[in-house]
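Undergrad: sequence and predicted model, in that order:
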Amino acid sequence: MPLSRPFLLLALTIPALASAQSQPLVVANFGGANGKAQEVAFLKPFTQASKVPAKGVEYDGDLGPVRKMVQTRKVEWDVVEVESSELTTGCKEGLFEPFDKSKVPHTSMLLAGSVQECGVGAFVWSTVLAYNGATLKTAPRSWADFWDVKKFPGKRAMRKGARYNLEFALMADGVHRRDVYSLLATEPGLQRALAKLQQLKPHIVWWESGSQPPKLLAADEVVMSTAYNGRISAAVADGATLSTVWTDAIYDIDYWAIVKGSPRAEQARAFVNFATTDAAQLAFSREIAYGPTHYNAILQYDNGRKRVIDDAHLIDLSMAPSDLPSAPGNLRRSLGFNPTFWVGNGAQLEKRFADALK
């Protein structure tokens, strides 16, 4: 298949990187719809443009395999997709190669926080409130509605664990998103969040895989769920009558990191540079509704797409409707995940959460 014009232009900017290395460049990602989108937008076009074979492998985000590769000096993965907390942890442990910010080609065009010491932002994703529009007569608008079992009777689904749920609990209890982490860092704030979750405990169905919320909602097993926005968008594309509430969603950036000691580090850096261009980012977001980190791709995303306007968006016309987490209107009303807070406090918070919700 010939390269499309945007990727043809990219190809002209990539040096000849094919080498005598017999092994392809290996990019570890989280699989599923995300992995398929990366194959279309990043891996195949990069291979065509650079003549460096690149393949994806699926992993669950745990840093254990990366640690083992680095410690044994048998590095089989070159680039890994990591969440922000794992990037922070892996960088401190020396598992990733550093990035020179001055040598990342599009630094000035990437969202704030995209270029870190050991990683470059791959895309933005959000954990949102999702519901089945065909089931609920009144649409929920907030986490307070998620907790309101009288107005919205039925089960709710939440990801099993403290992360995100403690933040949602505080926002449901009236805490503004700007104050969530400062309050959660205190004992009274933590107790308040846990008490709020206790209120909802009889109505919670716990999920562990991102594929579960759309299925639970479609089957009417729950009336609302926390969910990854990309999973909901993918289900909607397949015909599901699901909707997303962006107010007080939690957004985070997944990063590209290069495994320390990769024998293909040069090719790996070329891949990261390629995958963070506006053309590649836009192609990725066309496949799955995770947000580009490149501003040009964000601005181009809705060109030619049918926009769906509901009465919630009519409240503030500056919030142009979009299913992208990095769309300005969605970022504006979302809470940015704090990886430093969770790396420092995650273990004890998970224990307190587990003990409180036994």
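TA: Now that the structure is in, tell me what you want to look at.

Undergrad: C-alpha from now on. contacts and neighbour counts both.
TA: Fine.

Undergrad: wait, Ala33 sits on Ile288?
TA: Yes - judged on CA atoms under 8 Å, Ala33 makes contact with Ile288 at a distance of 7.1 Å.

Undergrad: common neighbours of those two, please.
TA: Any residue near both Ala33 and Ile288 by CA atoms under 8 Å, 6 or more residues apart in numbering counts here, and that gives Ala234.

Undergrad: more neighbours, those two?
TA: Ile288 (23 against 15; other CA atoms under 10 Å).

Undergrad: need the contact list for the more buried one.
TA: Contacts of Ile288 by CA under 8 Å, 6+ apart are 33-34, 37, 230, 233-234.

Undergrad: same thing with Pro105?
TA: Shown in contact with Pro105 (CA under 8 Å, 6+ apart): Asn273.

Undergrad: isn't there a strand covering it?
TA: No - with DSSP: H, G, I helix; E, B strand; the rest coil as the criterion, Pro105 is coil rather than part of a strand.

Undergrad: the stretch 151-300 of the chain: helices as residue ranges?
TA: Here the stretch 151-300 of the chain has its helices, by DSSP state H, counting those that start in this stretch, at 165-172, 180-184, 187-200, 212-218, 229-237, 265-275, 278-287, 295-300.

Undergrad: quick one: list the elements packing against the fourth one.
TA: To tie it back to what came earlier, the one meant is helix 212-218. strand 120-132, strand 224-228, helix 229-237, strand 242-258 (3 or more CA pairs under 8 Å, 6 or more residues apart in numbering; DSSP states H and E).

Undergrad: recalculate using a threshold of 10 Å.
TA: strand 120-132, strand 156-159, strand 204-207, strand 224-228, helix 229-237, strand 242-258 (3 or more CA pairs under 10 Å, 6 or more residues apart in numbering; DSSP states H and E).

Undergrad: got the contact list for it?
TA: Contact with helix 212-218 is made by 130-135, 155-159, 205-207, 219-228, 231-236, 240-242, as judged by CA atoms under 10 Å, 6 or more residues apart in numbering.

Undergrad: try this one next to it:
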Amino acid sequence: MIMHKYMKTLLAAGVVAAAGLSAAEARDLTVVGFGGAVQDAFREAYFTPYAKEKGITVLEDTTNGGLAKQKAMVEAGNVTWDVMQMEDDEVTMACEQGLLEDMDWSTRAHADEIDPSQFKDCAVGALSWANILTYDAGKLTDGPKNWADFWNVEKWPGKRGLRKTAKLTMEVALMADGVAPADVYKVIATKEGQDRAFAKLDELKPHIQWWESGAQPQEWLSSGDVVMTSAYNGRVDTAQKEGKNFSIIWDGQINSVEFWAVMKGTPNLDQSIAFVEFLMSKDPQVTFANAIAYGVSNVKAMEALPADRLAKLPSAPDNLKNAVRFNSEFWIDHGEELAERFASWVAQ
């Protein structure tokens, strides 16, 4: 079995640590993302150029989200992650729980070039993305046009891929049931609206194949395991570049921002800050947006992109016409209870 080069480096670092050096001396800067195509783009735009410029090693790890591992590290005083890619609601909760360095990124290098809406307590914008509907146009010549079509198993028989979380799935169910994108969070905020979302999901449940990592929807479309799926737009764009005939339906996209944050108690604090400042700069963000179809936080970087590339980003005006803006405050307030209800429902 061939060992992944990053795992080799991680193991080597572990050997050094075992030799009796301190954690700060023993390990290199470790950056954590969600893997797959977005991590490939991070590597091209950020990790490799920064490592080369500074003459250091940048280690990588991946996560599917959640705060359990971060909490365990901070409570144990054994922080082995440094800089993290995090979802909007989770970065807010992690900051409130003391799991992140309370940095005011609006005072750091390149901050004057960052869209002001991309600053949060403890975090700065990494990318904007969309949860969209996609299908293989080579297999479906008359494919679905919206989430209501996604539920039409008579016209399009076969499995549907949906993310195995209440978040991003209940919103889709409500749109499929006729709720306008602008009204989704008004409806879902009520008990009746939540019941409505689960009732709609009941209709489709026998046909759902649940995905947990962002790479799975594209793999399942390619293999024919699903006939259509929700997915992250950037990953679909990458599949298109690789020759896949996957269509993106922007109608009903759920648009959100992810952030960069620094783990509380990292022994690499100064290096982590310097790295995030590099991530905030224009040129690497241009490279990133050209590598994968996600929006970026640096305004000058967005302005530098050609029109045909901008049109592929979820933040393009035409793509936002019928979009749902992800409401992180709702999920902070209701996420735990709805996650429990969703897990119980899936298991039934």
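TA: Sure, I can see it. Because the structure is a prediction, the values reported are computed rather than measured.

Undergrad: list the TM-score for the superposed pair.
TA: Laid over one another, the chains give 0.85 as their TM-score (TM-score structural alignment, normalised by the length of the second structure), with 324 aligned residues with a CA RMSD of 2.2 Å.

Undergrad: out of the contacts of Ile288 of the first structure, which are buried?
TA: Neighbour-count burial (16 or more other CA atoms under 10 Å) is assigned, among the contacts of Ile288 of the first structure, to 34, 37, 230, 233-234.

Undergrad: circling back to that earlier point, out of the helices and strands packed on helix 212-218 of the first structure, which is closest to Lys196 of the first structure?
TA: Comparison of these against Lys196 of the first structure by CA to CA identifies strand 204-207 as nearest, at 12.5 Å.

Undergrad: that closest one aligns to what range in the second structure?
TA: Mapping strand 204-207 of the first structure onto the second structure (TM-score structural alignment) gives residues 208-211.

Undergrad: ok, and what's touching the matching stretch?
TA: 158-165, 201, 216-217, 220, 225-226, 229-231, 346.

Undergrad: need the counterpart of Trp242 of the first structure in the second structure.
TA: Slight slip there: residue 242 of the first structure is Leu, not Trp. Correspondence of Leu242 of the first structure to the second structure, assessed by TM-score structural alignment: Phe246.

Undergrad: what residues are up against the closest residue to that match other than its chain neighbours?
TA: Nearest non-adjacent residue to Phe246 of the second structure, counting by CA to CA, 6 or more residues apart in numbering: Asp136, 4.5 Å away. Under the criterion of CA under 10 Å, 6+ apart, the contact list for Asp136 of the second structure reads 143, 218, 221-222, 224, 226-229, 244-248.

Undergrad: out of those, give me the two with the largest separation.
TA: So, the contacts of Asp136 of the second structure by CA to CA: farthest apart are Gly224 and Ile248, at 17.1 Å.

Undergrad: looking at these two, which is more packed in?
TA: Set Gly224 of the second structure next to Ile248 and count neighbours by other CA under 10 Å: Ile248 wins out with 22 against 14.

Undergrad: what is the burial count for the closest residue to the more buried one other than its chain neighbours?
TA: Nearest non-adjacent residue to Ile248 of the second structure, counting by CA to CA, 6+ apart: Thr134, 4.9 Å away. Per other CA under 10 Å, the neighbour tally for Thr134 of the second structure reads 28.

Undergrad: which one in the first structure is aligned with Thr134 of the second structure?
TA: With TM-score structural alignment as the criterion, Thr134 of the second structure pairs with Ala130.

Undergrad: how about Lys69 of the second structure?
TA: Under TM-score structural alignment, Lys69 of the second structure pairs with Pro65 in the first structure.

Undergrad: that match and Gly261 of the first structure, how far apart?
TA: According to CA to CA, to the nearest Å, Pro65 of the first structure and Gly261 of the first structure sit 14 Å apart.

Undergrad: was I right about Ala49 of the first structure contacting Arg5?
TA: No - using CA atoms under 10 Å, Ala49 of the first structure is not in contact with Arg5; the gap is 11.5 Å.

Undergrad: as TSV, the helices of the stretch 151-300 of the first structure with distance to Gly61 of the first structure would be great.
TA: TSV is the format used below for those (distance: least, CA to CA, whole Å):
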stretch	distance to Gly61 of the first structure
helix 165-172	19
helix 180-184	24
helix 187-200	26
helix 212-218	18
helix 229-237	17
helix 265-275	18
helix 278-287	20
helix 295-300	26
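
Undergrad: out of these, flag the one nearest Ala28 of the first structure.
TA: The nearest among those, by CA to CA, is helix 265-275 at 11.8 Å.

Undergrad: onto which residues of the second structure does that closest one map?
TA: Counting by TM-score structural alignment, helix 265-275 of the first structure corresponds to residues 269-279.

Undergrad: so between Pro65 and Gly261 of the first structure, which is more surrounded?
TA: Gly261 (19 against 14).

Undergrad: gap between the more buried one and Gly32 of the first structure?
TA: From Gly261 of the first structure to Gly32 of the first structure the distance is 28 Å (CA to CA).

Undergrad: what does Ala354 of the first structure give?
TA: Taking CA to CA, one finds Ala354 of the first structure at 28 Å from Gly32 of the first structure.

Undergrad: any residues in contact with both of Pro65 and Gly261 of the first structure?
TA: Contact criterion CA under 10 Å, 6+ apart; residues shared by Pro65 of the first structure and Gly261: 71, 75-77.
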